[in-house]
Structure formats: structure tokens, C-alpha cells
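Q: requesting a structural model of the entry that follows:
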Amino acid sequence: MSSPSRRRFLTGASATAAAAAMSLMDSGYASAAARDRALTASTARAVRVEGTTLEQVATATGTSGYRRLAAGPGWPLVVRTELAAAGAGRDAARTGLASFVQFTDLHLADTESPVRFEYLAQYIDSAHRPQEALTVRGASSLVERVNSLSGGPYTGLPFSLVMATGDNTDNHEQVELDWYLSVMSGGRITPNTGDTTRYEGVQNSGSAAYWNPESTFQDTYKKAGFPQVPGFLAAAGAAFTAPGLRTPWYTTVGNHDDSIEGTLPDLGLLNSLYTGGGKIEGVDDATAAKLADAIQHDPAAAVTLLVQLLTGGAPVREITPDARRAPFTPKQFAQAHLNPAYTGPGPFGHGFTSAMADSGKLYYTFRIADGVLGVSLDTTNRAGWADGSIGTAQLKWLEAVLQSYSTHWYDTDGHVVRRGSQDQLVVLFSHHTSTTMGNTLPDPYNLFEGRHTGGELVTLLQRYPNVVAWVNGHTHANQITAHGHAVPERAFWEVNTASHVDFPQHARVLEIADNGDGTLSLFTTLVESAAPYATDFGSTSEPDLAALYRELSFNDLYATPAAKLGGSPDHNTELLLPKPF
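A: Predicted coordinates:
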């Protein structure tokens, strides 16, 4: 029995989903007045709130069809006490320890690439997004927002760094990596490939399956209320100057930085297709369903079918070949970060070293602040699939690191081991979450090495009291999880942040504070890009393109804003936990 087309279903249901997403913004509050009182109290506790979602939040107007965005009320701080009680007077006694920013899932996309599957959007919602031609400009606008902030809203500490937790590129192409490095460090960018004087992707194909922004043609998107924007594609692909971060930044690798469309293993079999001159713009529904199923369940079959389609099994549009579309390897990913042209505010290599470029081992430690250590993990699996895991060698390395920065920990039987000579708080960063690390397929490049799940990683982290947080992305959703334990000092927080390609397009400020009463507070505050909330369909200025990027993401026919937005306990929070030493 065939399932109903997601396109037909979502076209009718998009307004309902959007309304549900907006209703979540006030979840946990009986009324707008109660929310406003909570917001006033949150603001009173802060050093500053300007430029964050404590001040204002993108909010939809109207109730149906294509909905415009406007500035709405900010989100109050939610105090979460699952792991420790909140002591009175802690604001006056607080000492800030660290302040930094997380970017995640930027998905800077070469939308003209031959190795993209836009025609599968009715089955795989990330295959095509109406806003994706603006990913580079949207990310640059997010950089502008961080540059405008003077520090953390609750400690006032300047940011020591920005960490991008993976899926920095969309299809692990060299040109996408160059765009990412330029967005982060600053420089001139032309977000266009092939013939850079024109657009050669699906959004001027005349197909009803895609939003054709410059045309009067009534495609599926325009029938749902999407606008006609004259000059959109030319402006989206035009050169611009990215300001780059003023803060040092680091990179964690994600599955889209490691595999074809973040799913298929890249064994070098499709390199000529990446750089070639043929692009599939559409296939029949039966073929699309078959390929979508293979991508999700049988990567080898998907690669075979894709080759067949590109070599005569489907209509192929001739586009301009481009060698810059070649996919990069993990070693090349590290090496690109070592290019002095991309050093920006530093550090040189942004976490990666020449040894990593030689080995392809993309995990490392770095200093967040005095007494606070950062650990960046590589949770991708080169066997394919979107979800991840880590290898035995990396797991052993991580345990050795944790022991090096702990004066005591717990063995597997729960007994205290006292051996280390120093204590530092530890914050882990990875792309995948604890619940999306179940992919234990053997790594084709290390066939005899075991793979380990998120559950195993949680168990390991709970043996080390100085682990305070695990910060990650991948799900494109805001979700904060308390990992408790019968021994309170063995608990930690997992902070998952939404992407910057799908609505709500968030980044997150994180601050660690010592409350002077035996507890720590981890403050998490969401931020949006610097783009204005209002859009102007008659303008293709840089601010208006960035604003349109956000609004299109909210209205994407396949998007599920309610699922990505999270609730108030996942937004602006104070996360309490015992101080481990």
C-alpha cells in the first residue's frame, strides 16, 4: 500500500504546524501576563539582554498560508533544578568562570551540485529547502549577531570562543568548506558554482516541485503563498564580503562534513559525478520513493541507483562542470583549517593540527577558560548513515583525557579512584547527541575497531564528576537533558541546539558560573541572526536576504517548526548542578 505524498499532506497542513510551533513559545506559562512577569524577573537577573532571545524573538503573524515574521516578546529564563537545588542569594555571590557560543548545523550548501537529491524532498525533508540558496549569507548574518554582543547575559564575561558543532557544510564539497572557513574568518565569498554569472539549480527549472522565486509560474510553493522575488537567484549567488568572527573559533566535524548528503558513505566512487556537468532535476514518484528508501536503509544500493540515474536513467540537465565541487576527506578537512588565509582571530588550525591532517583523527582538547577544558569529539561513522558513534581508540583517548584533568573519578564498580593531580571542569562538544549515536556499523577504514554508542558515552562521562556539560547538534532541535545519577556529583547536562538552516535558526550562548554555595550554574541563552524580522520582497539587499532566509525557513512546506523549536525548558535556562571540587 503506497503512503500519501508528504508534499500534498504538508501543503495543506503547513499552517497548522506553524501555528503549533508558535504556541510552543509560551509553553509553561498560563498567560501572556505570566510570561511577561517571568521575563521581567529574568531581565532583572541579567547583566544585559540586548541582541538575545531574552529581549525579543521571531514570531509569526497571521494564522494561515505563508506567514510573515515580526519581533515578538522574548523568552524568560527557566531555572532547572533536576540535578541541584537553586540557593537563595546566588546571584550576588556568583563568579563567572566561562562564556562561549555554539553554532551548529550551518549546512552551507552548493545548491547547484550534481550530487544533490532535491527531487526526494517529498520523502526526505532535508533534500530541498526553499531558503537553501541563502545559507552562506544567513550564516554570515549570525556571525554579525555574535560580533555585536559584548558578552554573556548573566556573567557579563566576553566570549572566549565560538564552537561550530558540525554539519558546517551540506555535502562535504571543497567549495562549501571554503565558504564555511571564509564565513568564520572573514573575506570575499561568491556563493555560486559552475558558471558563476548565472544560477544552474532547481529553482529556475520551471518544475512545480520547487519554489521558482524569480518566475510568475505558479509552482507548489507559490500556490501555498510563497512570494515572487525578482532578482533573488542572482542576488543569492552574488559576491559579498563576510565580516568574519571577532572571537576565536573552533570546529567539530559532522556527518554532512563526512559523507554524501550526510548519509551515503563516500568511498571515492562518485567524485566524477560531483565535478561533472549533469544534474538530475526530477524523477518519477516510483523512482524517487525507491531511491529515498535506499538512502535511508541501503547505502550501497542508493549509490548504484544514483549512478544509473545520472548515466541515462533520468532526464539530466547540462550544467557547468566545476572541480571545486570535489568532496574532501577527513584529512583534507583538517588541512583546510590550517590554511593561514583562514586563521582570522585564531587559533591557528581552529583546533586541528598537522598531525590530525596526516592521520585524519579529528578529535582534540582546547582551553575554554582558566580551569575549564573543552573536548571536541568526532562522532561520524564513515560507513555511512546520518547517525553516529565513536571508535574504541577515541573512547580510550577520551578516558585518558578525563583522568588527566581529574583528581578523582569512579571506576566501573562505582568505587572512587584518587589518582590525578589537577581538577578542571570539562565541557564536551560533538555533532551527534546521546540518542543519535546508535550507528555501530564497522568503519570501512578501521574494520576491526569496535564502535560505541551514546549510551556507552553517557556511562563513561558519569564516572567523571568534573564533566559538567555535553553540547551538540544534529537533530536541528532545541532540547536540554539532565543526565542524573544516584551520586549527585556524577550528573551532567546535555545541551542540544537547533540548526541554522531550518527554523528557528538558533545559536546558543553558554556561561558557567560558580554560585559560591557548592553549586554551579550553566546558563544557556539562544540568539538569532542579525537579520531584521520584517522582509521586503522587493529588495535583495544583504539584510533583506538574511531576513528572507529566516522567513522562508519558517514557511518551508516540509518543515516541522514545532518539532524543532523545543519548549521553554530547552530555550533560555539556568541549569544547576553540584560543584565537583
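
Q: could you use CA atoms for every contact and neighbour count after this?
A: OK.

Q: quick one, strands of the stretch 101-250 of the chain?
A: 162-165, 187-189, 240-242, 249-252 (DSSP state E, counting those that start in this stretch).

Q: any chance of the ones you listed in JSON lines, with distance to V495 and mean neighbour count too?
A: Output for those, formatted as JSON lines (distance: least, Cα to Cα, whole Å; neighbours: other Cα atoms under 10 Å):
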{"stretch": "strand 162-165", "distance to V495": "12", "mean neighbour count": "25"}
{"stretch": "strand 187-189", "distance to V495": "31", "mean neighbour count": "16"}
{"stretch": "strand 240-242", "distance to V495": "29", "mean neighbour count": "17"}
{"stretch": "strand 249-252", "distance to V495": "15", "mean neighbour count": "25"}
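
Q: could I get those as JSON lines with distance to R145?
A: Shown next, in JSON lines, are the strands of the stretch 101-250 of the chain (distance: least, Cα to Cα, whole Å):
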{"stretch": "strand 162-165", "distance to R145": "12"}
{"stretch": "strand 187-189", "distance to R145": "17"}
{"stretch": "strand 240-242", "distance to R145": "13"}
{"stretch": "strand 249-252", "distance to R145": "15"}
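
Q: looking at those strands, spot the one closest to N478.
A: Among the strands of the stretch 101-250 of the chain, the nearest to N478 by Cα to Cα is strand 162-165 (13.8 Å).

Q: neighbouring contacts of that closest one?
A: For strand 162-165, contacts defined as Cα atoms under 8 Å, 6 or more residues apart in numbering pick out 100-105, 247-254, 429-431, 472-473.

Q: just stretch 174-191 next, same as before
A: Against stretch 174-191 from outside (Cα under 8 Å, 6+ apart): 108-110, 136, 139-140, 143, 168-170, 196, 236-245, 249, 324-328, 333, 337, 342-345.

Q: quick check on those: which are buried?
A: For those, a burial check counting by 16 or more other Cα atoms under 10 Å picks out 108-110, 136, 139-140, 143, 168-170, 236-237, 242-245, 249, 324-328, 333, 337, 342-345.

Q: and for comparison, fold this next one:
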Amino acid sequence: MKPLFTLGILLAVFLIIVAAGAYPIDSRVVTTLERTVLPVAVPSTSSTIFPYEVSQYSKNGYGNWEYGDGLGYEKRLDLLSPAHNNTSTNHSAKLLRFFDITDIHISDEETPTQAIYYGYLGGQSSGYSPVMLSTTQVLDAAVQTINAFHKEEPFDFGISLGDAANNEQYNEIRWYIDVLDGKTINPDSGVKDNPVPGPFNDYQDTFKAEGLNKSIKWYQVLGNHDHNWIGTNPPDDYLKANYTGEYILNIGNIFTDPNGIKSRGLYMGAIDGRTVNGDIIGVGNVSDFNTPPKVLAADPNRRALSVPEWMSEFFKTTSSPKGHGFNRTDAEAGIAYYSFEPKADVPIKVIVLDDTQPSTDADVGGYGHGSLDNVQFDWLVSELDQGQAEGKLMIIAAHIPIGVEDRGSSLDEYMAWSQVADVSEQQLLDKLHEYPNLILWIAGHRHYNTITPQVSPDPEHPELGFWEVETSSLRDFPQQFRTFDIVRNSDNTISIFATNVDPAVKEGTIAAKSRSYGIAAMEIFNNTLPYSPSGSYNAELVKPLSPDMQEKIQNYRAPLNS
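A: Just a heads-up that it's a prediction; the model follows:
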């Protein structure tokens, strides 16, 4: 009887796995070095449509794409002295290989506490876009793509640069961690919906995530959406109650009303999860409704998380390291910055910052700015001092970039550094330029693939410059992540190879549909991207080394293919 009993258990497990199912990715897994995703131009004869008219996208030519040629590496010498001759350099040893993902914005599309009003007729695509229907499936496709590359050439670690959740909700951050852990995902809230009968054919269907390869350690950064209402403001008691209730949020135009989140008069809208295209319900002026609109059902798992609560979820994981960079003491205090060393035998240190605005850092235009307080700045200086003294190359990972957004630009109220932060942007940049071993700042937040040379202010010491690399969002087109390969060169420099990667979505899957939605949203909202039309940019970033580090790095002789 025992063999039959064991067989029965195995069969039951098999049936559970089959019932949950998994979404496959494309059989060809490549980077943008081999091919790019190119939007197909919308025909000039197409009708102009609103973002919420999802059923009209395809018939009007929105969201179509094709594969284009690959992009090679542009060799960037911006940090080198003009006298430096880099033309005959040989790459002699691989120091580090890692990937970053950012701005996944895992979304509970049925929550009553959204900002759809700001985007369903145009305006802000961050308020509404149909990509919000399938964020868990897109993340799963990205994870499967990462795993495929890891089999070819292992990553030393991965890091997620913030905005894991779209709306600071408990169920959103659990879906995010559970996708990375490879659990069964039910991307639905309230009551169970099934817009298209049968499994694996709509955004509400339960599926089995593959999970990140267990040998890859991954680390987490805090983003502004992870602890603010739609990334804009710390929730007050009114908002907190709204998250777990049935009534669709009534708020004013926070971008124009001086009362901000205290204003009222507009129903923000929600998604009807019973519909194939995620139809919008309950949106518009309060005066247009006889009774307050509701979502289909309340759900306590939609509750808003404080920073300590959000951090504590990263200890409830089956992947490593436990806490994903955070320690329990800091998590209890909401201290979301730390450092780690990826490889014991390589002198490289990663410093993770929390440069999002705390609730005490009020500023005009909401809480999407960069900010550091004096306590974290002092900690950062200590970490940099220690890394420099110990002869370690240093990488800073943060959600919000530095020195790339002008207060006079069109995004000045949302993306620039806070004007009321304890530490000014210039003060921070000046301090960073004191460390020749700082090689790289990586960030997300703006949903762009861009590379900025933070050139040394002293032409006599070019080694005081560093590279800043931003990675696009997995939410919005081009829905990419990046890989980084740091190698030692023969001329006392290092090269950082930054490579964009499109998740290898398989035709007909939910993730493939999301790519079309992302392209359509870009076209309908008239959003512009750097490096159009693909939005991708691959570069070899050359960084000069100080004399001390030249000698130390020369001692490391790992082969390039290690």
C-alpha cells in the first residue's frame, strides 16, 4: 500500500501544479545587443482615442510592435582625462556581474483607492494605463528571462530599485515577493473574477510563478510608491480607511487644489475585474453620481503599509538573503538603508540608500522628490569613508537619481530633488566627488533608460567622477531590466557594461499583451522616451582608477567568462 499511497501524493501534487499552471516565455532569450522591440507607427488615418478605450487599441493601430536590429555598446569616455588613450585597451578580468529591476509597480487593479481619474482621459499615464492589469505576469516573465541568462553566465546578485508596489498595499507587496519566491499567484482581490472562462487567458487567472533561481541573492530598495498613496503622499486616516473599504476614493485634484489630499470632489475610479479589458467604473465628478460608487467587494488585504510594516514582509520569503538586505532591528525602526559586499574575494561594496521623502519632509508637489536627512547622510559618509580606506570600489543603489532633473523642467514638481531636504542635491554631489573609489550610482524612478556622467569637478583628478545609470520601469514601455558586467582593463581603468534586456515574452501570453498595452499607452499619451524608438541604450562606461586601486585590482585575476 505504501507505494500506491506515495504515488497518490505525487499525483495530487502534480494536479495542483497543473491546476495553477505557469506562463511560458519565448524560446529565444536574448538581450538588446541581439534585437530590440520597436513600436510600429500608428497609421495616420487612425482615430484618436482615449486611454480607457482599450477595446479600440488594436483596430486603430495602437500597440503594435516588431523586432528590430540589436544595439551595440557605445563606448563612453566622459570621465577620462583628454590625454588618456583608451583605444588599445584589453579587458582582462571580470570583477562583478549583476542585474537590476525597478519600478515594477505591482498593482491591485480593483482597489478603490486609485488615481485613475488623472489618466483615463489623458494626462498622467501613471494614474491609469491598462498595463496595470498584468504586472505580476510581466514580473514573472522578467524573472524567467533572468533565470535563463543565469544558466548561461551566473549573476553574482540582483537588486530591485524600488516601487515594487504601486500603492503601498499589503497584497501588492505580497504578490511581488511571492512571484520572486516562485509561489502560486492569485492576482485578484475582493471577489474572484474570471473575465474569460478557462485558465491562463486573462489577467485574473491564478498561475504558478517560476521564481528567481535560488542561487541568486536579491536585494531591495525602498521607493516612493512603496510607502505613499500612488507615490504622492503619506496616507491620512481618511485614505487608510478607504483602502480596505468598498467606496471608491473621493478626492480633489491634488495637483491644482491647495488642500492636496484633503480636497474632495472627484471619484478616482476603479477597475471592474469581471471585464476582459478592465473597464473603468466610478470615475468622474461627485456631482455626476446619485450615490457614491463602490468596487465589487472590500478586502482587508488591501491595507496600506507603513515603512516598518513594508520592510517586515521581506523576512517572509523563501529566497535569499532573509530580509533581502534589511535587518530586523532597522526594519522595526523603518531604517531602509544598508550596505553589503557581493563577493568576498572582490573589493566591491554596494551602498543602498533610502532617498525617498519621509512624511516629515513636506514639499510642494507631493512626495516624489529625492531627499536625505542628516542622519542618513552621516551614515553614508561613514560608509564611503570606510570603503575608501579599505580599498573597495563602491556602488550606490537608490530609487531616485541625483543631478539629472532640473527644477525648471516639466517634471520639476515630481522628479527633482526636494528643496526642503536636510541635505541639498549639490551638497550630496560635492561629497560624492570626494571619493575616487565611487564608480556607479544606479537608480529608477523616472522610468527611463539613461546614463549620465557625473564628471569630476577637478580636471586634475578625473578619478573623482562616477557614472549614473537609470533603468526603465517594468510597468511602462520599454518594460526592461538591466545587466551590469564590471571588468578590469589593461590600462588602469575599469569598464562597466550596461545592457538593456526585454523580458522574453511569448506571443499570446498575458505579458505579451501587456507589452502592446505599454506601447499603446506611450502612443496615446504622447509620452516621449530617451533613445527612441526602442527606448534602449547599451554602453561601455569607462572609469579611471586611482593609483591605489590600480594595484589592488591588478591582483584580481578572475577570467572574463567566470
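
Q: any idea what the TM-score comes out to?
A: Remark: TM-score between the superposed chains equals 0.76 [TM-score structural alignment, normalised by the length of structure 2]; 455 aligned residues with a Cα RMSD of 2.7 Å.

Q: F477 of structure 2 should be in a helix, yeah?
A: No: F477 of structure 2: not assigned to a helix; according to DSSP: H, G, I helix; E, B strand; the rest coil it is coil.

Q: show me what it aligns to in structure 1.
A: Using TM-score structural alignment, the equivalent of F477 of structure 2 in structure 1 is F503.

Q: which residues does that match contact?
A: Neighbours of F503 of structure 1 in contact, by Cα under 8 Å, 6+ apart: R550, S553, F554, A559, P561, K564, L565.

Q: which stretch among the strands of the stretch 101-250 of structure 1 comes nearest L362 of structure 1?
A: strand 249-252 (7.8 Å).

Q: what's the mean deviation for whichever helix or strand comes after the closest one versus structure 2?
A: With elements assigned by DSSP states H and E, the helix or strand that comes after strand 249-252 of structure 1 is helix 271-275. Comparing helix 271-275 of structure 1 with its match in structure 2 after superposition yields a mean distance of 0.8 Å (mean Cα distance after the TM-score superposition for structure 1).

Q: so helix 271-275 of structure 1 aligns onto which residues of structure 2?
A: Using TM-score structural alignment, helix 271-275 of structure 1 pairs with 240-244 in structure 2.

Q: how about the contacts of F503 of structure 1 in CSV, adding distance to G278 of structure 1 and neighbour count?
A: Shown next, in CSV, are the contacts of F503 of structure 1 (distance: Cα to Cα, whole Å; neighbours: other Cα atoms under 10 Å):
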residue, distance to G278 of structure 1, neighbour count
R550, 31, 29
S553, 28, 23
F554, 31, 28
A559, 28, 20
P561, 34, 25
K564, 34, 21
L565, 37, 26
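
Q: list the ones among those that fall in helices.
A: R550, S553, F554, P561, K564, L565 (DSSP state H).

Q: what is the longest helix along structure 1 packed up against?
A: Taking DSSP H as the criterion, structure 1 has its longest helix at helix 6-24. Contacts defined by 3 or more Cα pairs under 8 Å, 6 or more residues apart in numbering; DSSP states H and E place helix 6-24 of structure 1 against helix 542-555, helix 561-565.

Q: mean shift of the last one relative to structure 2?
A: It refers to helix 561-565 of structure 1. Mean for helix 561-565 of structure 1 is 4.1 Å (mean Cα distance after the TM-score superposition for structure 1).

Q: tell me the helix or strand right after that helix.
A: strand 573-578.

Q: so which bit of structure 2 is that next one matched to?
A: By TM-score structural alignment, strand 573-578 of structure 1 lines up with residues 539-544 in structure 2.

Q: centre of the chain to the matching stretch, how far?
A: On the basis of Cα atoms, centre = their mean, to the nearest Å, stretch 539-544 of structure 2 is displaced by 24 Å from the centre of the chain it belongs to.

Q: stretch 270-287 of structure 1 now?
A: Worked out by Cα atoms, centre = their mean, stretch 270-287 of structure 1 lies 26 Å from the chain centre.

Q: what comes up buried for that stretch?
A: 270-271, 273-283, 287.

Q: how near is D237 of structure 2 to M311 of structure 2?
A: 21 Å (Cα to Cα, to the nearest Å).

Q: more neighbours: which of these two?
A: For D237 of structure 2 and M311, the more surrounded residue by other Cα atoms under 10 Å is M311, and the numbers stand at 29 against 8.

Q: what does that one align to in structure 1?
A: So, by TM-score structural alignment, M311 of structure 2 is matched to A334.

Q: go ahead and confirm A416 of structure 2 touches G366.
A: No: in this structure A416 of structure 2 lies outside contact range of G366 using Cα atoms under 8 Å: 11.3 Å.

Q: number of nearby residues for the closest residue to V352 of structure 2 other than its chain neighbours?
A: Nearest residue to V352 of structure 2 in three dimensions, chain neighbours excluded: A397, at 4.8 Å (Cα to Cα, 6 or more residues apart in numbering). Around A397 of structure 2 there are 29 other residues, counting by other Cα under 10 Å.

Q: good, we can wrap up now.
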